[in-house]
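K.L.:
I'd like to go over a predicted model; first the sequence, then the structure.
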Amino acid sequence: MSYRPTVEFLLYQWLDAQKLPGRERFADHSRDTFDAVLDTCERIAREKYAPFNRTVDTQEPQFDGEKVILPQCTYDAQKAYAASGMLSAAQDYDIGGMQLPYTVEAAANSFFGLASISMGSGLLTVGNANLLMVHGTEAQQKVFALNEFSGRFSGTMCLSEPQAGSSLSDVATRAVPDGAGFESDPLGPRYRLKGNKMWISAGEHELTENIIHLVLAKIPGPDGKLVPGTRGISLFIVPKKLVDTEGNLTGVRNDVALAGLNHKLGWRGTTNTLLNFGEGKYPVDGEAGAVGYLVGQAGKGLHCMFHMMNEARIGIGMAATMLGLAGYYASLDYAKNRPQGRPVQNPKDKDAAAAAVVKDVAQPQVRIIEHADVKRMLLAQKSYGEGALALNLFCARLVDEQATGDSAAADEARLLLEVLTPIAKSWPSEWCLEANSLAIQIHGGYGYTRDFPVEQYWRDNRLNMIHEGTHGIQAMDLLGRKVLMENGRGLQLLAARINGTIERAIQVPALAAHANALGSALQQVGAATKAAWATGQPTDALANAVPYMQAFGHTVLAWVWLDVALATLQADPAQAQTASVGRMGAMRFFFHYELPKIGAWLQVVSSRDPTCATFPEEAF
């Protein structure tokens, strides 16, 4: 099954991306140029990524004591991706970019996720460079960001530490001024860093000339002690190899050393590392300590880093989505070709065989796609995967609105993104993982073997509920911050968007019942939000933050599906096209099988059920 028609429908029939060239920033573009970008990425993904997805899974990164060894296909893929211009696709023309809408960029990058998410493309590098374009100095942008956009350098984000995973307030990496003249360095205030960073994706490799680490560290106060909490965290550029003011390598290795490679369940095509900063393995000017350049203001590092983290969270949501769709396409193909079992028949004598399952064993076997339960599992995957894709592309469209819309539209897009980002990351991570589990189930015992790709898709996807903010962290962010910020205005804006879709859908006989169901769900979420915070105590509200997020996410996805259904009927009023029938069926499945689940989730939220929060440790 081809993925291209699905993404084109969402881009052009639903999100009206072809109208974006009407904005000054995108004036040189048209649907033709957008399609050309999609063509290029689809081709590179098909030729350089998809054939090697199993290769990078079985040939894990190895460290020979001097350098990390990766399969040749990884080098070829990275080179092809950089040559495509996608690393700088959304950037200005004057720095070599295409000024491509982020909506189209996200859609184009999805082909790589479908082909081999494990091999990776440019998520962290682009996020790293984008951060520097906002918070870095002109020199930092020229030397580091522009070389990342060109593909010469790659980038990482270094937050977690062995003793402090998601708890950034407990970061212990230190940064001290590098000599009396540290403020005179043209690349920014120069510091020496010492500490350890864990779970650093692409932290060591030979794919690019240099690796630019963005590192969170604390600057000691006058008493030499670190400021507790997040207030003392600053952000530093720490290159693997030192460069001059033109971005040329100086031949000096920075004091950043690989302490080990993490051996992962999945996503094995990308290195994941433990890095030691400033241990003295590569002393600079005879001194231990990694050279780093301050980004932005001291003590404002977390504010800067969130620019990259939010981009990464939407990117992780898209990664989870594409793995879910990859499993769906594989299991759909299998179900169409695997013969097994015979159809259930209605008995002639209803009284005599009321409880019997009647099958004619003389009949030939049918393909498993003809069984209702297999169709249930396929429909679940389709509703999860295509719904998540629509959600993530909608969020990408909001990014464009924030950047190019008028002031009112841009502010509304900003707030909607604040509320939706935890959902865009977490919902696909949970439910597209479930889609991968269903893909294995459809394959039966074969799905549990390495003879078919679905087991790898599940392994690769299991990471997405963990990195870039765990599931629980996203839930607390949503209920503890996002729905409350600016007196709940973001939640109100989202509710207005949902009600707008309900008002349009209720006029369509085929969608009226679904519109009413969505309206009821929205009311339940609103009531549960108020009930959760009725005592004003975070411990009461956040004890059931994950069930809240699950219900909130399902309501958002039901809205997305209803809005997509409206676009489907507008594009194909007779619903004659096979793709249209498929979209409408997936929408009905989601409303009939998935949306009703929110009642159980919201029950514990509304009652502020204390079961989990008060359960005594010794009782485990």
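P.N.:
All right, it came through fine.
K.L.:
please count neighbours and contacts with C-alpha atoms only from this point.
P.N.:
Fine.
K.L.:
could you check how far L479 is from I506?
P.N.:
For L479, the distance to I506 (Cα to Cα, to the nearest Å) stands at 29 Å.
K.L.:
before we move on, what about V252?
P.N.:
Distance, V252 to I506, by Cα to Cα: 67 Å.
K.L.:
before we move on, back to that, of L479 and I506, which one has the most company?
P.N.:
L479 (24 against 15; other Cα atoms under 10 Å).
K.L.:
wait, N210 touches T156, no?
P.N.:
No. Counting by Cα atoms under 8 Å, N210 stays clear of T156, with 11.1 Å between them.
K.L.:
just the strands in the stretch 301-450 of the chain please.
P.N.:
Read by DSSP state E, counting those that start in this stretch, the stretch 301-450 of the chain holds no strands at all.
K.L.:
where do the helices of the stretch 301-450 of the chain begin and end?
P.N.:
Secondary structure of the stretch 301-450 of the chain (DSSP state H, counting those that start in this stretch): helices located at 301-337, 372-404, 407-443.
K.L.:
would you turn these into CSV with mean neighbour count?
P.N.:
As requested, the helices of the stretch 301-450 of the chain are exported to CSV (neighbours: other Cα atoms under 10 Å):
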stretch, mean neighbour count
helix 301-337, 24
helix 372-404, 23
helix 407-443, 24
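K.L.:
could you export the ones you listed as JSON lines, including distance to Y293?
P.N.:
As requested, the helices of the stretch 301-450 of the chain are exported to JSON lines (distance: least, Cα to Cα, whole Å):
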{"stretch": "helix 301-337", "distance to Y293": "12"}
{"stretch": "helix 372-404", "distance to Y293": "28"}
{"stretch": "helix 407-443", "distance to Y293": "29"}
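K.L.:
in the stretch 151-300 of the chain, which spans are strands?
P.N.:
153-158, 174-177, 190-201, 210-218, 233-239, 241-243, 249-253, 256-261, 272-277, 290-295.
K.L.:
secondary structure class for C612?
P.N.:
Counting by DSSP: H, G, I helix; E, B strand; the rest coil, the backbone at C612 sits in helix.
K.L.:
shouldn't it be in contact with D540?
P.N.:
No. Here C612 does not reach D540: they are 10.9 Å apart, not a contact under Cα under 8 Å.
K.L.:
comparison target below:
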Amino acid sequence: MTERLLNERDIAFQLYEVLDTEALLQRERYQDHSLEVFAATLDTGRRIAQKYFANHNREGDAHEPTFDGKKVQLIPQTQDAWDAFAEAGFLAAHHDFEDGGMQLPEVILRASMAYFNAANIATTGYPFLSIGAANLIRSFASEALQARFLPPMLEGRFSGTMALTEPGQGSALGDIRTRATPADEGHYLVRGHKMFISGGDHELTENIVHLVLAKIDGAPAGVRGISLFVVPKFLVNDDGSTGARNDVALAGLLHKMGYRNTTSTVLNFGEKDGAIGYLVGEPHKGLQYMFQMMNEARIGVALGAAALGYQGFQYSLDYARQRPQGRLPSNKDPLSKQAFIIEHADVRRMLLAQKSYAEGALSMCLYASALFEDQRTAETPEARRRAAGLLDLLTPIVKSWPSKYCLQANELAIQVLGGSGYIREYPVEQYYRDNRLNPIHEGTEAIHGLDLLGRKVSLNRMAAYDDFKTDVRESLALAARYSETAPFIAPLESALHTLDEVTDSLQCRMGDQIDQGLANATLYLDLFGRIVATWIWLRQAQKAAEGLTRPGISEADAAFYRGKLQAARYYLDWELPQTGPQAELLRQGNSVCFDMQDSWF
């Protein structure tokens, strides 16, 4: 079977045909780079992922971390993977040259990360979280904290985590109980408990930098009283060396169905005198700061879901091409040669669905990464503002749609393999188990539905929502150029009109009864997501149709482009129409679920 992590042709298509990543070289920040640098970065990521991450994906799943009461034990290949990742410079890849980074565009870093996710999503969890923690410290911490913690994090000597969730408090962060008391020395003493902290303890690095949400004594109630603290596992001396153990204790490891080689921990802060923590930024603004890392992680989780969906698709595609079984209904000769299962129409249906989900998700995530880049380095303030607004609006969808539908892709991969799909000798059952965590990681669908409908759509008088529709309609105006994309025009224009009607109806209902108005927010999220995904496929279809017109095109490229067009048409014909009954339920304000009573269950 295939040992490919992703399809390199598709990565190039997404970066340089769907997205104009080459244009980034015209921006001042990237003028020292070239396409050759981008290609070398991607190739290095692919090779390291294949050599040091993929080699222990199954072993890490079979032999998950253990805790002997003193130290956490990981399989040794995990250390090799961390070291290779750090030595190649990926922890600092997007940081400035003067800070030891490679000053690479965000979209190149995230495309590289897709390879690591595809190779071993559990081991990739350690650098993934560390990159986000370092970004947050760079954005909001004082110069003194940056000087103390950033260099060793970018070098790979320190790793990082985000410590939000508490026992009994998942997404309801306003009710957290972890407390921080000012100390005379200028730091704080942090006391509380955190759980589900990925990467919360291990021996991969000299130190672990926990970013902890807590409330300073006397803080306002709710989310307005949350502050953010750097709480290291070990204190750091003035000369940068690792000092005494901080009052941070591992209470135990949690054992999840997937991501098994990522330690999932329960941490106790302040069992003795209190864990020394350093305030990040201003008091009571911690959740505002943490949203940077949370939103970055949401796109990263989606990219991981896309990579797992992609892995399952590629494996089941290769399997279908090699597995003979049965004969076509038109063949009545029982002595004839069996057909490979890819010749059966229903198997092609399952493979085409997987292709539409996995390749659509990858494209969606890289588009979001391009928006992240544009909000920072686009040429004009207006372009940066517009990109930031679109990213804010679409992040709930970018997180949720790949997490939901690439899990479905993995389910279909299992189905393609039949009985072999659910035995551990084949990898697709692990892809499914790993991916099943992603609809919960960084917020459930319900949380993101509430965020999208209850807040993001209406922000700034719906400016980002209007910008999104403008971009879709610009794509529709171009769709008439090609016979392959013209069929998108009427259905997608109709879907936009339906989205407007549903959005207006729900906002009116929320004005009268907000609980009932938001009761079906998850359905609204899915409807909106299907429209975004259709547009993402239209963008790919337009570039594929354009590619087919190039003179001297190779047979391989022609097949690649035709595959894109067929997957786009599948999504248009099979997936977008499902928004019809969804919209009808939302227009009605259907209250069946809302009206259900506890005692009736």
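P.N.:
Arrived safely. Quick caveat, the model's predicted, so the values are computed rather than measured.
K.L.:
Serialize the strands of the stretch 151-300 of the first structure to a markdown table and add fields for distance to T449 of the first structure and mean neighbour count.
P.N.:
Shown next, in a markdown table, are the strands of the stretch 151-300 of the first structure (distance: least, Cα to Cα, whole Å; neighbours: other Cα atoms under 10 Å):
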| stretch | distance to T449 of the first structure | mean neighbour count |
| --- | --- | --- |
| strand 153-158 | 34 | 26 |
| strand 174-177 | 46 | 23 |
| strand 190-201 | 27 | 23 |
| strand 210-218 | 37 | 26 |
| strand 233-239 | 41 | 27 |
| strand 241-243 | 42 | 20 |
| strand 249-253 | 44 | 13 |
| strand 256-261 | 26 | 20 |
| strand 272-277 | 25 | 23 |
| strand 290-295 | 45 | 28 |
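K.L.:
tell me which of the ones you listed approaches E138 of the first structure most closely.
P.N.:
strand 290-295 (11.2 Å; Cα to Cα).
K.L.:
what is the closest one packed up against?
P.N.:
strand 190-201, strand 233-239 (3 or more Cα pairs under 8 Å, 6 or more residues apart in numbering; DSSP states H and E).
K.L.:
which residue lines up with R9 of the second structure in the first structure?
P.N.:
Applying TM-score structural alignment, one finds that R9 of the second structure aligns to P5 in the first structure.
K.L.:
wasn't its match part of a helix?
P.N.:
Yes. Under three-state DSSP, P5 of the first structure sits within a helix.
K.L.:
translate A619 of the first structure into the numbering of the second structure.
P.N.:
Using TM-score structural alignment, A619 of the first structure pairs with W600 in the second structure.
K.L.:
distance of that match from A297 of the second structure?
P.N.:
Separation of W600 of the second structure from A297 of the second structure (Cα to Cα): 38 Å.
K.L.:
so where do the helices sit in the stretch 401-550 of the second structure?
P.N.:
Per DSSP H, counting those that start in this stretch, the stretch 401-550 of the second structure carries helices over the ranges 428-435, 445-451, 459-479, 489-512, 514-517, 521-548.
K.L.:
state the span of the first structure onto which stretch 381-396 of the second structure is aligned.
P.N.:
Going by TM-score structural alignment, stretch 381-396 of the second structure sits over residues 407-422 in the first structure.
K.L.:
any idea how far E373 of the second structure is from the alignment partner in the second structure of G500 of the first structure?
P.N.:
Matched to the second structure by TM-score structural alignment, G500 of the first structure sits across from E474. Distance, E474 of the second structure to E373 of the second structure, by Cα to Cα: 21 Å.
K.L.:
which residues touch the residue nearest to P232 of the second structure when sequence neighbours are not counted?
P.N.:
Among residues not flanking P232 of the second structure along the chain, V209 sits closest, at 4.4 Å (Cα to Cα, 6 or more residues apart in numbering). The contact partners of V209 of the second structure, by Cα atoms under 8 Å, 6 or more residues apart in numbering, come to 149, 158-161, 230-233.
K.L.:
in the first structure, what residue corresponds to V209 of the second structure?
P.N.:
In the first structure, V209 of the second structure lands on I212 (TM-score structural alignment).
K.L.:
can you check K564 of the second structure too?
P.N.:
Aligned by TM-score structural alignment, K564 of the second structure pairs with R583 of the first structure.
K.L.:
ditto for G240 of the second structure
P.N.:
So, by TM-score structural alignment, G240 of the second structure is matched to G247.
K.L.:
next: S159 of the second structure.
P.N.:
Using TM-score structural alignment, the partner of S159 of the second structure in the first structure is S154.
K.L.:
same deal with F291 of the second structure?
P.N.:
When the first structure is aligned by TM-score structural alignment, the residue opposite F291 of the second structure is F306.
K.L.:
and what of R148 of the second structure?
P.N.:
Taking TM-score structural alignment for the superposition, R148 of the second structure sits opposite V143 in the first structure.
K.L.:
that match and T245 touch, don't they?
P.N.:
Yes. With contact defined as Cα under 8 Å, V143 of the first structure reaches T245; the gap is 6.5 Å.
K.L.:
neighbours around G22 of the first structure, how many?
P.N.:
For G22 of the first structure, using other Cα under 10 Å, the count is 12.
K.L.:
name the residues that touch stretch 479-494 of the second structure?
P.N.:
473, 476, 531, 534-535, 538, 541-542, 545-546, 565, 572.
K.L.:
pull out the buried positions in it.
P.N.:
For stretch 479-494 of the second structure, the neighbour count (16 or more other Cα atoms under 10 Å) marks 479, 484-489, 492-493 as buried.
K.L.:
do the same with stretch 474-487 of the first structure
P.N.:
For stretch 474-487 of the first structure, by 16+ other Cα under 10 Å, it's 474-480, 482-484.
K.L.:
quick one: end-to-end distance for it.
P.N.:
20 Å.
K.L.:
same check, this time on stretch 20-29 of the second structure
P.N.:
Termini of stretch 20-29 of the second structure sit 16 Å apart (Cα to Cα).
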